[in-house]
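1. A predicted structure for the sequence below; I have some questions about it.
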Amino acid sequence: GGGGEPVYDARHVCVTNGAVGAVYCSLAAQIESSTSDDVVVSPLPSYGLYMSDAQLLGGTFRALMPTGKAEDGFALSPVDVRRAFDDHGDSLRCLVLCHPNNPTGRCLSSDEARNLALELDRQLEVRPDSFSVLLDEVYAGIGGSAHESILRYASPALRRSCLLCLSASKGLGGAPGMRAGFVACADPDVTRQLIKVQMATGANVSVPSQEFLAASLRHVLGDPKGVMGDIDAHYRSRTDLVCDRLEEIGERYLGHRRAFCPRRPQGTFYVLGRFECLGQTDLEVQRTLRDAYRSGVRDVRYGVAVVPLSAFLMDETLCMVRICCAVDLDVLNRAMDVVEYMVSDALATSK
């Protein structure tokens, strides 16, 4: 068990070109490029950047299928983590965990975070200094008190093995495009290696990005509860709208509120929708919704991004898509009107 909130200062922080740069630097500092024996493991569904970076750096990427189902947000358990180490042993160089999760919006509860930390500590006892844990928490702040970090419960040894990736584009600032992120590590020696990677691959982060990151953090830290509460409320109103509409559509047409929205997100501004009536694969579902939106909405300059879950290395036949809710409420309402029309038409045709 850990000892409360970790404290970082300048010795522990490497400023990067956004969260993308933070993830790359973290993996580059862990993977030995002269061999493919170094394994990076990430639970599914997994953001594609983890796999592409691992392979680009000469490592081997392996996906970990959790025991949790869609209705549980594909929850990760300590048993799943243990299985990853049993399968890959000392070759497992980095375990990548994303919470709040992209694309599910699932957060860890305090019990889940504590139990995962305990399992990782057990693995460190067996394999001291053999692996790191990349904690991608870029969506922290969107989800309010629902988000619990493994770092809160990590032992000092585990904290020194954790690389925390954050940016100002989501919950800490809500400013995508500023390319302002950072990696924090309790081990200053590791941080120095991260800085070397950042300097070699991207030089210094641009001054405007650094200034914005500093201003964003000052703003958040000046009133953490108020600022983070405002950010959470902004996105929560949007994900609630989409979930409410999908649940109403499920109740109206199939008599089951969870038919099209298996689980409400706790964090992030994404909703996972499941539309088996609109195609045999998630890509077919995406194309159906895209074409219907383009033909049914007069002004298509402002749309809603829909990404197939197979882009996160999941089975395409789940027919699930990630709906981005980071747009105006009226745009989301129009998109849900299109979804309802297509569902109604598909179910009527299938009778």
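-> Structure received. Note that this is a predicted model, so its numbers are computed, not measured.
2. C-alpha from now on. contacts and neighbour counts both.
-> Will do.
3. next, name the residue at the spatial heart of this structure.
-> In the chain, the residue lying closest to the centroid (CA atoms, centre = their mean) is Asn102, at 2.8 Å.
4. quick check: His88 vs Val126, distance?
-> 13 Å (CA to CA, to the nearest Å).
5. whoops, I mixed them up, Leu309
-> From Leu309 to Val126 the distance is 35 Å (CA to CA).
6. looking at this, Ser42 is in a strand?
-> Yes - Ser42 forms part of a strand when assessed by DSSP: H, G, I helix; E, B strand; the rest coil.
7. go ahead and confirm it touches Asn101.
-> No - with contact defined as CA atoms under 8 Å, Ser42 does not reach Asn101; the gap is 11.7 Å.
8. more neighbours: which of those two?
-> Neighbours per residue, other CA atoms under 10 Å: of Ser42 and Asn101, the larger number sits with Asn101, 27 against 24.
9. ignoring the adjacent residues along the chain, who's closest to the more buried one?
-> Spatial nearest neighbour of Asn101, chain neighbours left out: Cys107 (6.5 Å); criterion: CA to CA, 6 or more residues apart in numbering.
10. Glu251 versus that neighbour, what's the distance?
-> With distances taken as CA to CA, Cys107 is found 26 Å from Glu251.
11. dropping in the other structure now:
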Amino acid sequence: MSIDFQNYLSTTAKGLEPSGIRKFFDLAASMEDVISLGVGEPDFVTPWNIREAAIEALKDGHTSYTANAGLLELRQEISKYLKRNFQTSYQPEDQVIVTVGASQSLDLAFRAILNPGDEVLIIEPAFVSYTALVTLAGGVPIRIATYAENDFKVTPKQLEAAITDRTKAILLCSPSNPTGSCLNRAELTEIAQVVDKHDLLVVTDEIYAELSYDEEFTSFAAIPGMYDRTILINGFSKGFAMTGWRLGFLAAPREFIQVMVKIYQFTTMCAPTMLQLGALEALRNSTEQVEKMRQHYWRRRNFMVQSLRKIGLDCHTPGGAFYVFPSIQKTGLTSEQFAARLLQEEKVAVVPGNAFGDSGEGYIRCSYAASIEQLEIAMQRIGRFVKSLETTQENVLENVR
């Protein structure tokens, strides 16, 4: 007899919304001559010295399991990196875990701290996986909208208004995906006062820490009094151009780490050994390459912001990451309408802002992790598209008259 497969699927899993990023990326991949500003992936190839280290690791036969938390040598280097760059001190033996991407770090963090019904405050617009990961861990995502007039930064007042007796944690991402917004030390200190007052935890996604442009990056764990309340998430994907390697790491008080390692034992075992050895090389000998990539992104950011403003689209200046988040409200189109028509008519792929939460409606996310030549062509095409919309609107008004 036939069965109804829907009856056998998890209600929670069935209820997840598919990624709004992948939707437009997959559509663009099926078309020719498309310039994709959609997926947040560096256009740089992983620096050669890192690739060579992984190749040599394979040649030398490093193909066995490592400790669940990762190679101790790599964890030691991560600890040095965090101390050197972000003034946070973690013991490599029991306060650091190497994970399969920063996304897995987030998953481990939420599984370790959430009980059914616990609430996590998520600042939107936000990366698409945050609400899903909280939900899968049994938690309840509570969305807090931010706006362009405040550079998409959350305020202590907003946090206070959202906190209930079920609130367990706040999820911060700075620099932010999708807006590029950065919280400075003073702003993080104000958030810390709220965290301390309400006895909360903070999961801080710092995957774009290497890509800050206007101010020195501040880790939330380095704010006085926040070390014990922070689970720090980072990784190699963005700053080191290692997205396909799927290597992340998390650092936290050992009490959290002990629980996360247990979860890791039963789900993944460990990250691939040869890739961990590549990451070791990345931390030891790639500072110059990372800085060169950051400089390229900085120049591209400036070009994108200036170009979008010349086109007539309002666009705040992102302080980090490699995204701009311009408003398309003047066009009269929704975010999805704008993105779909831009792709069909001018073959430029962007992500509609509502993929990152309701407060993203009226915006689009454009990644500048592409060559300047590609960005110049993309800006010409977007400018032509916006001009065509203005002409259409003028014709409609003329006919009304």
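-> Nice, thanks for sending it over. Everything quoted here is computed from the prediction, not taken from an experiment.
12. neighbour count: Leu309 and Val126 of the first structure, which is higher?
-> Leu309 (28 against 12).
13. which residue in the second structure aligns with that one?
-> Here Leu309 of the first structure is matched to Gly353 in the second structure, going by TM-score structural alignment.
14. its match and Ile364 touch, don't they?
-> Yes - taking CA under 8 Å as the definition, Gly353 of the second structure is a contact partner of Ile364 at 4.5 Å.
15. where do the contact lists of those two overlap?
-> Common contact partners of Gly353 of the second structure and Ile364 (CA atoms under 8 Å, 6 or more residues apart in numbering): 325, 335.
16. what do we get in the second structure for the residue nearest to the centre of the first structure?
-> Asn102 of the first structure maps onto Asn177 in the second structure, by TM-score structural alignment.
17. you'd agree that match is in a strand?
-> No - assessed with three-state DSSP, Asn177 of the second structure is coil; it does not lie in a strand.
18. residues contacting it?
-> Asn177 of the second structure neighbours (CA under 8 Å, 6+ apart): 125-127, 321, 323.
19. for the residues you listed, which one is nearest Ile144 of the second structure?
-> Set against Ile144 of the second structure, the nearest of the contacts of Asn177 of the second structure by CA to CA is Pro125 (8.5 Å).
20. burial measure for that closest one, as a count.
-> Neighbours around Pro125 of the second structure, by other CA under 10 Å: 27.
21. aligned to it, what sits in the first structure?
-> Aligned partner of Pro125 of the second structure by TM-score structural alignment: Pro45.
22. how many neighbours does the counterpart of Pro326 of the second structure in the first structure have?
-> Under the alignment (TM-score structural alignment), Pro326 of the second structure pairs with Gly273 in the first structure. Using other CA under 10 Å, Gly273 of the first structure is surrounded by 25 other residues.
23. hang on, Gly273 of the first structure in a strand?
-> Yes - according to three-state DSSP, the state of Gly273 of the first structure is that of a strand.
24. please tell me how far the closest residue to Cys277 of the first structure other than its chain neighbours sits from Glu247 of the first structure.
-> Of all residues not flanking Cys277 of the first structure in the chain, Ala346 sits nearest, at 6.3 Å (CA to CA, 6+ apart). Applying CA to CA, the value for Ala346 of the first structure to Glu247 of the first structure is 17 Å.
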